[in-house]
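Chemist: Predicted structure and sequence below. I'll ask about it afterward.
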Amino acid sequence: MKLSRWLPCLDWGRRYDRASATQDGLAALIVTLMLIPQSLAYAMLAGLPPVTGLYASILPLLAYALFGSSRTLAVGPVAVVSLMTAAALAPLFPAGSAEYIGAAMLLALLSGLLLAAMALLRLGFLANFLSHPVVSGFISASGILIAVGQLKHLLGVSASGESLRQILPQLWQSLPMMHWQTLLIGLLSLAWLWWARGRLKPLLQRLGLSAPMAGNLAKAGPVLAIVVAIVAVSLLQLDQAGVKVVGAIPQGLPGLTLPTLDLGLALQLLPAALLISLVGFVESISVGQTLAAKRRQRIEPDNELLGLGAANLSSAFSGGFPVTGGFARSVVNHDAGAQTPMAGVFTAAGIALSVMLLTPLLHNLPQAVLAATIIVAVLSLVDLGSLRRTWRYSRQDGAAQLATILGVLLIGVEAGILLGVGLSLLLFLWRTSQPHMAVVGQVPGSEHFRNVERFAVIESPSVLSLRVDESLYFPNARYLEDRIGELIANRPLVRHLVLMCSGVNLIDASALDSLEAIVERLRTAGVQLHLSEVKGPVMDQLRRSSFLDDFGGQVFISQFQALQTLAPQAAQQPLEHDRQRADAQPHSEGKIL
């Protein structure tokens, strides 16, 4: 196996030049300015000291650059994973305590090990169990839950909980104790960040700046809010007036340290680590594939698993917490012109310099400003309109999405996503347990067969053609038996039943037993079973059993051939121009494909 298979950096590293370094450096500068306030804010969201957010933005970026396949994905703390971290740890330890920090590192370790194991075993398909409606509902509900949870920092009150049922009553009861200076700082920060998000770039362009430069400066809006807030608190001594600030932040790079190695705690955190791994991978791979497609690049899911696994392991050993690829930062990184993962390396260097030089200046940073940063960031993730669109298209998917949203908001993060995934799988099994089956007939003058209820077609009284539009497996095997029994009972003249298998991609052992039972029942009724348009892989599977030797019927390459053979008097020949067109097409060798 080539080493570059697991180390994509060997591929792009050979072609790395000064021009790429310049573009990566510029992108890193912009992402660093964006990542500093986000790292501090998301650490606070996770219930950790703010500096851990900076720690989680150094070594994980270096590790991903080695193993990740995306050229522009920006790895680090993200809102949803931070919320899931808090949800997993809050019931166990006091937020911010040494035990809590150690457990967060252990959670990152478990997540890293799970992701790396999934990469080596090529189990990326497990993320497919998180359907898009469920993920969309989970992210939207998480955004709402995060935003509501941060209101306590804007109001300067205390409130906690894992759901709206717990948080909202506490916020309501705490309103009389609201701290007006904190509220003013929070509201001003919210107003500035919201305005800067949509209006700052056009204003800078009107002042004469180019569109790229204006966009890059607009991304630094949170940094300006932090600077102004720190200056205001320092000059007016608002911290002594009751405004809660970040406080002392350790200066210097994190040392390598072991997470809490407690087997009992690890087993307790394992389900949460698995959910964090899957959600983080789905979010990361979605962003990575979207951005890669814009440059006609491609990413490897197994490499992404390994890259994210290495990033989380690095975070675990450097005092951090679970990380993944962030949507907003990755888009900024892409738009700023990042060419390779070296942009992440440069970003890590920028964060490291900040930890060494700037942390003393953050002492008077109000927590309300970080809360405002989180609220503005997560509300952009909320898309409740998706629920309406999904419901209109598929009520089953809409039900799963709605269950996820309500579960996250009213019960909790982990329970919500498990509820959505479980309901999705149950609805899938229910839907496929009653597959669409259509009695078909020949379209006059052609070799095509269509549903008798939708088209004017020709049927043979002695041949029943039944098209099955679903794979045959254990949930629908009995339904197939019942449906065939009903159709035969209502058609006394039928002597042949042809199962048209163009939509069948699988016949499992349960369905094979049902087919054998159907053959016996049909024989007692004087009807012979036949198959048509069986796909190659399904035919290969049937050949590994004795079914084809025992069922007594034939396997036809097309439904038209079946009707020609079994009821030649009923088969209508295609029109002359259709025959000429068919004759002009290259013919196969008779293989079933």
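Modeler: Cool, got the structure.

Chemist: Please count neighbours and contacts with C-alpha atoms only from this point.
Modeler: Fine.

Chemist: Contacts only, for I484.
Modeler: Going by Cα atoms under 8 Å, 6 or more residues apart in numbering, I484 touches I518.

Chemist: at 10 Å instead, please
Modeler: Contacts for I484 (Cα atoms under 10 Å, 6 or more residues apart in numbering) come out as 437, 466, 497, 499, 518, 522.

Chemist: tell me which element it is part of?
Modeler: Of the helices and strands defined by DSSP states H and E, I484 is found in helix 477-489.

Chemist: Quick one: distance of that helix to the chain centre.
Modeler: 39 Å (Cα atoms, centre = their mean, to the nearest Å).

Chemist: ok, C501 - contacts?
Modeler: Counted by Cα under 10 Å, 6+ apart, C501 has contacts 466-472, 531-535, 538, 558-559.

Chemist: okay, now the one to match up with it:
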Amino acid sequence: MPDFRSYLPILEWGRTYDRAAFSNDLIAALIVTIMLVPQSLAYALLAGLPPEAGIYASIAPIILYAIFGTSCALAVGPVAVVSLLTASAIGQVTEQGTADYAFAALTLAFLSGGFLLLMGVFRLGFLANFLSHPVIAGFITASGILIATSQLKHIFGISASGHTLPEMLGALLVRLDEANGITVIIGGLAAMFLFWVRKGLKPSLRRLGAPEAVADFAAKAGPVAAVVATTVAVWVFDLNAAGVRIVGDVPQSLPPFTMPGLSGDLIRVLLVPAVLISVIGFVESVSVAQTLAAKKQQRIDPDQELIALGAANLGAAFTGGYPVTGGFSRSVVNFDAGAETPAAGAYTAVGLAIAAMALTPLVYYLPNATLAATIIVAVLSLVDLSVLKKTWMISSADFIAVATTILLTLGLGVEIGVAAGVVISVLLHLYKTSRPHVAEVGLVPSTQHFRNILRHQVVTDPALVTLRIDESLYFVNARFLEDLLTARVPVGGDVRNVVLMFSAVNDVDYSALESLEAINQRLKSLSIGFHLSEVKGPVMDRLSKSHLLHKLNGQIYLSQFEAWTSLTCDEGDSKNISKWCELPPG
């Protein structure tokens, strides 16, 4: 019978929760709450949803993550990339601003939560490893560019649409003459202020003698200052009458109980986007959680994180939200503020609930341009085009994967971009393993070690070919090994024995076994011995279940030096080689 307590990490850390942890969590929650209020409103705007949806999506999900999550610092809620994916997915179903749009967002969160929960229950967290980090970096970079571009319409105060970079830029250029000058000033000043806050406020305050804690808090509260200043300016000067678009009425209430749509047509349209959102959200969340956990010598459980994120998304689906995941910026703030346990997230949810009840009337005059500036400043930190240079220098295959992901995301949209990223990651893995590194090795003089004949001065015997295979053998690369040996051991040559060094082979599947049998049969027909060395136990177990061992035209040696001694020293007649056969063992 399964131990259900393992699915509730709160029972573990809750037993040792003390006053010191409570104090640290409460301070961290205060700082994160101040940061989350404008950020939640901004990301809801990015997702094409009413501003209150961002706050709703930041309350119940955080509480549920605190119960099921394993990270002490991860802060769950709306994030830029997931918000963009949400807008892209739902935009294909219905138009923004309609009841059906919000309804579809609930369904998307429900499907995403259900998929994550199932992956967690079946312990499938390892599947995220098939997404290569360069591809993820390329997708996030392209998404950051798309997000920043999509918010320029709010900076200019014009109406524009589009899901790709060419569409967005074209729509902006067509309507640029309709830009509202006051809106441009508000958005431009807000963006410049936020950039300065992010980079220059803290050093400036430190130079003026402010304590580290005060300077740090002021830097994190910068977006709140921008919100307050621009809201007051719009209210005092009645700038909305001059065409400045504002947030307007935001319901003054706690998250409502909502029901996602479960119609077959809606589920069919949103299922694939939900899966893609889940995968990207999980990879981003786990990457952040593992990075922060390592700093405190803690660990997280990726499979339990799937369950926690699944529960968080289901919570969003039933409380008026939309898909959520762990955010990088707010998690780092939570960590730096001293969060000790996931309880900090629960306290943040309480703070956001108070804000939803008491502060929403204060954002009536908040200009959309300020929220857009908040998003632009936040997402531009995600843009890292240097990944192109780094991958170009290290791996041409990785460079092609990153460049393709970026171009497809910018040119065809985020859904095609993320789908391409998944496909490219899998193809990249298959390509690399389909052409495993195979080195012909020889004996390092005066040792029992064997190294690549192209990199080291080694002793070789023309009658003996030893190949070290640096990859597990399976259906993708089995034929590659056959072709390699056919080219290396031609008919009528001097080779009398071939040894495959299996020290790096961790697994052999049925297709590879068939290839090994074919190699054995060919070499036997040429009167050439076929041998294996340094075969690992699990691989030997697999070989013993096949016909290979019974038909093997040679032997299996415990070590490569034993194979060398047996096949070269006992059978060879070269004086140049025989002198290395007198080495003492070990």
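Modeler: Looks like it came in fine. Quantities reported herein were computed from a predicted structural model and do not represent experimental measurements.

Chemist: rewinding a little: on average, how far is the helix holding I484 of structure 1 from the matching bit in structure 2?
Modeler: Compared with structure 2 after fitting, helix 477-489 of structure 1 has a mean deviation of 1.5 Å; criterion: mean Cα distance after the TM-score superposition for structure 1.

Chemist: Check which helices and strands the next helix or strand after that helix sits against.
Modeler: Counting by DSSP H and E, the next helix or strand C-terminal to helix 477-489 of structure 1 is strand 496-500. In terms of contacts (3 or more Cα pairs under 10 Å, 6 or more residues apart in numbering; DSSP states H and E), strand 496-500 of structure 1 is packed against strand 437-442, strand 463-468, helix 477-489, helix 509-524, strand 528-532, strand 555-556, helix 559-566.

Chemist: Comparing strand 496-500 of structure 1 with structure 2, how large is the average distance?
Modeler: Strand 496-500 of structure 1, aligned to structure 2 and superposed, deviates on average by 1.0 Å (mean Cα distance after the TM-score superposition for structure 1).

Chemist: Could you give the residue range in structure 2 aligned to that strand?
Modeler: Using TM-score structural alignment, strand 496-500 of structure 1 corresponds to residues 497-501 of structure 2.

Chemist: circling back to that earlier point, next, the angle from the helix holding I484 of structure 1 to strand 496-500.
Modeler: Relative orientation of helix 477-489 of structure 1 versus strand 496-500 (axes from the mean of the first three to the mean of the last three Cα atoms, to 10 degrees): 140 degrees.

Chemist: how far off strand 463-468 does helix 477-489 of structure 1 point, in degrees?
Modeler: Relative orientation of helix 477-489 of structure 1 versus strand 463-468 (the same axes, to 10 degrees): 160 degrees.

Chemist: list the contacts for L83 of structure 1?
Modeler: Residues near L83 of structure 1 by Cα under 10 Å, 6+ apart: 42-47, 142-143, 145-146, 149, 162, 276, 413.

Chemist: same thing but at 8 Å, please
Modeler: By Cα under 8 Å, 6+ apart, the contact list for L83 of structure 1 reads 45-46, 142, 146, 413.

Chemist: Tell me the spacing between it and R295 of structure 1.
Modeler: 32 Å (Cα to Cα, to the nearest Å).

Chemist: H436 of structure 1 now?
Modeler: For H436 of structure 1 relative to R295 of structure 1 (Cα to Cα), the value is 40 Å.

Chemist: and if you look at L427 of structure 1?
Modeler: Distance, L427 of structure 1 to R295 of structure 1, using Cα to Cα: 37 Å.

Chemist: And K244 of structure 1, by the same measure?
Modeler: K244 of structure 1 is 45 Å from R295 of structure 1, by Cα to Cα.

Chemist: Nearest to L123 of structure 1 among the contacts of L83 of structure 1?
Modeler: Checking the contacts of L83 of structure 1 against L123 of structure 1 by Cα to Cα gives V413 as the nearest, at 23.9 Å.

Chemist: Any idea how many residues pack against that closest one?
Modeler: Neighbourhood size, V413 of structure 1 [other Cα atoms under 10 Å]: 28.

Chemist: show me where the stretch 251-400 of structure 2 has helices.
Modeler: Assigned helices in the stretch 251-400 of structure 2, in chain order: 264-295, 302-317, 328-336, 343-358, 368-380, 386-394, 396-412 (criterion: DSSP state H, counting those that start in this stretch).

Chemist: Report the buried residues of the match of strand 496-500 of structure 1.
Modeler: The neighbour-count check on stretch 497-501 of structure 2 (16 or more other Cα atoms under 10 Å) flags 497-501 as buried.

Chemist: can these go into TSV with extra columns for distance to L118 of structure 2?
Modeler: Shown next, in TSV, are the buried residues of stretch 497-501 of structure 2 (distance: Cα to Cα, whole Å):
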residue	distance to L118 of structure 2
N497	52
V498	48
V499	46
L500	42
M501	41
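
Chemist: What angle do strand 437-442 and the helix holding I484 of structure 1 make with each other?
Modeler: 50 degrees.
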